[in-house]
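# model the structure of this input:
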Amino acid sequence: MIVYESESLGNHHRLDSFDCGKDELNSWLVDSALHCNRSNTARTFVWVESGGSKAVAYYSLTAHLVEKGTMPSRLGRGSPEQCPAVLLARLALDKKLQGRGLGGVLLADALEQVVLAVRNVAARFLVVDALDGEAVAFYERYGFKRIPGDNRLFRKMSDITASLTT
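Sure, this is the predicted structure:
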């Protein structure tokens, strides 16, 4: 059984052969992820095989601010006009790993990182701007609520924390 380890992206990681089937996600990893890490605009984590350096999956997280008026009323109820949030900016799994149920495991890894961060820096929501309808359906399976007519989805941090501790 192959074990994948999650690591913060570094210069030693091999990114050139990563292919999740979505050009936008592939090129962002290769062209922008390291720069975003260095400039503290997004933090990217990669999965590598134990002892290896080749990225086979990744996700990126960044701080975010959500306007109350952009959220469904049931989510925004009781929130200030601007709510602190975390944006799950990217999440991708190499095609070689797709179809094995690892997408949910990768998402759980990202959620655990967010929960750890929110222990020290407050955020009320996790936000995802899904790339397409397929991605929207994926996130909805994991409890994210879609804004009607948009590919933006939300999930309360309190719900995420509760789901990971039970």
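
# when you work out contacts or count neighbours from here on, use the C-alpha atoms and nothing else.
Noted.

# residue 20: what secondary structure?
State at residue 20, reduced to three classes by DSSP: H, G, I helix; E, B strand; the rest coil: coil.

# skip the chain neighbours and tell me the closest residue to it.
residue 94 (4.2 Å; Cα to Cα, 6 or more residues apart in numbering).

# again with residue 104
Closest to residue 104 by Cα to Cα, 6+ apart is residue 142, at 8.0 Å.

# one more: residue 2?
In space, residue 2 is closest to residue 49, 6.8 Å off (Cα to Cα, 6+ apart).

# want to put them side by side, so please do this one too:
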Amino acid sequence: MSYTSEPFDPDHHDVSGFDCGEESLNTWLREQAGTAEVRRTARTWVWVDQDGSIAGYYALASHRVRREEVPSRIGRGGPEEIPAVLLARLALDQRLRGQQLGPVLVADALTRIVAASRIVAARLVVVDALHEKVAGFYEQLGFRRVPGSLTLVLKISDAEAAIEHAN
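Sure, this is the predicted structure:
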């Protein structure tokens, strides 16, 4: 099955059937994504399947991190406060588990982030993982953990190189 990535529109997209298994992520999509859009605090993108059901989503927001808070390989040469994009939320409906679509959804988000960074500069992608299992998922995708935390970072230049290599 194929999925279309499109901007979330609470007046158009039915979120009532979406269930990723993590209630905080379900609730955020149902109750806060629309408000975040209006307030310009996050942009949410939904994956819609052929019948119009939401199969997954992610939210992006501008962010910044202090250079000393990230691994030295990543922060080296950067300003004291490094411009970043926060991959604020990412969730895939439970019915799609085991199909290796999580990395594809992340790649969709990273493609959008790389394109945006060509217009508004950013150096890093930041993820605040909900728990260790999620942190491990992002580490497998090349994100580096900020020591002693559930925060992970990826250089946008690394994401861009991976996208170009995949195409």
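
# can you calculate the TM-score here?
Overlay of the two chains. TM-score (TM-score structural alignment, normalised by the length of the first structure): 0.96; 164 aligned residues with a Cα RMSD of 0.9 Å.

# coming back round to it: what's near enough to touch the residue nearest to residue 2 of the first structure?
2-5, 55-56 (Cα atoms under 8 Å, 6 or more residues apart in numbering).

# separation between it and residue 120 of the first structure?
30 Å (Cα to Cα, to the nearest Å).

# can you give me the helices for the first structure?
23-31, 33-38, 73-76, 102-118, 133-141, 157-165 (DSSP state H).

# among those, which comes closest to residue 65 of the first structure?
helix 73-76 (12.8 Å; Cα to Cα).

# how much does the closest one stray from the second structure?
By mean Cα distance after the TM-score superposition for the first structure, the fitted helix 73-76 of the first structure averages 1.4 Å away from its aligned residues in the second structure.

# which stretch of the second structure is that helix matched to in the alignment?
Per TM-score structural alignment, the counterpart of helix 73-76 of the first structure in the second structure is residues 72-75.

# ok, the spatially most central residue of the second structure - contacts?
Centroid check for the second structure by Cα atoms, centre = their mean gives residue 87 as the closest residue, at 3.3 Å. Counting by Cα under 8 Å, 6+ apart, residue 87 of the second structure makes contact with 58-61, 109, 125-128.

# tell me how far the closest residue to it other than its chain neighbours lies from residue 101 of the second structure.
Spatial nearest neighbour of residue 87 of the second structure, chain neighbours left out: residue 60 (4.9 Å); criterion: Cα to Cα, 6+ apart. With distances taken as Cα to Cα, residue 60 of the second structure is found 19 Å from residue 101 of the second structure.

# the more surrounded of those two?
residue 60 (22 against 14; other Cα atoms under 10 Å).

# the more buried one reaches residue 86, doesn't it?
Yes: assessed by Cα atoms under 8 Å, residue 60 of the second structure is found in contact with residue 86 at 5.6 Å.

# before we move on, the earlier item: show me what contacts the residue nearest to residue 87 of the second structure?
Per Cα under 8 Å, 6+ apart, neighbours of residue 60 of the second structure: 42-44, 85-89.

# that one and residue 20 of the second structure, how far apart?
With Cα to Cα as the criterion, residue 60 of the second structure and residue 20 of the second structure are 18 Å apart.

# please report the distance of the residue located most distally from the centre of the second structure from residue 71 of the second structure.
Distance from the C-alpha centroid of the second structure peaks at residue 77, with 24.9 Å (Cα atoms, centre = their mean). The gap separating residue 77 of the second structure from residue 71 of the second structure is 12 Å, by Cα to Cα.

# quick check: chain neighbours aside, which residue is closest to residue 10 of the first structure?
Per Cα to Cα, 6+ apart, closest to residue 10 of the first structure is residue 34, 7.0 Å.

# any idea what that neighbour aligns with in the second structure?
Aligned against the second structure - with TM-score structural alignment as the criterion - residue 34 of the first structure pairs with residue 34.

# thought residue 12 was touching that match, still the case?
No: under the criterion of Cα under 8 Å, residue 34 of the second structure makes no contact with residue 12, lying 11.1 Å away.

# okay, these two: which has more neighbours?
residue 34 (19 against 8).

# now do the contacts for the spatially closest residue to residue 96 of the second structure that is not a sequence neighbour.
Nearest residue to residue 96 of the second structure, sequence neighbours excluded (Cα to Cα, 6+ apart): residue 55, at 7.5 Å. Residues in contact with residue 55 of the second structure (Cα under 8 Å, 6+ apart) are 3, 18, 46-49, 92-93, 96.
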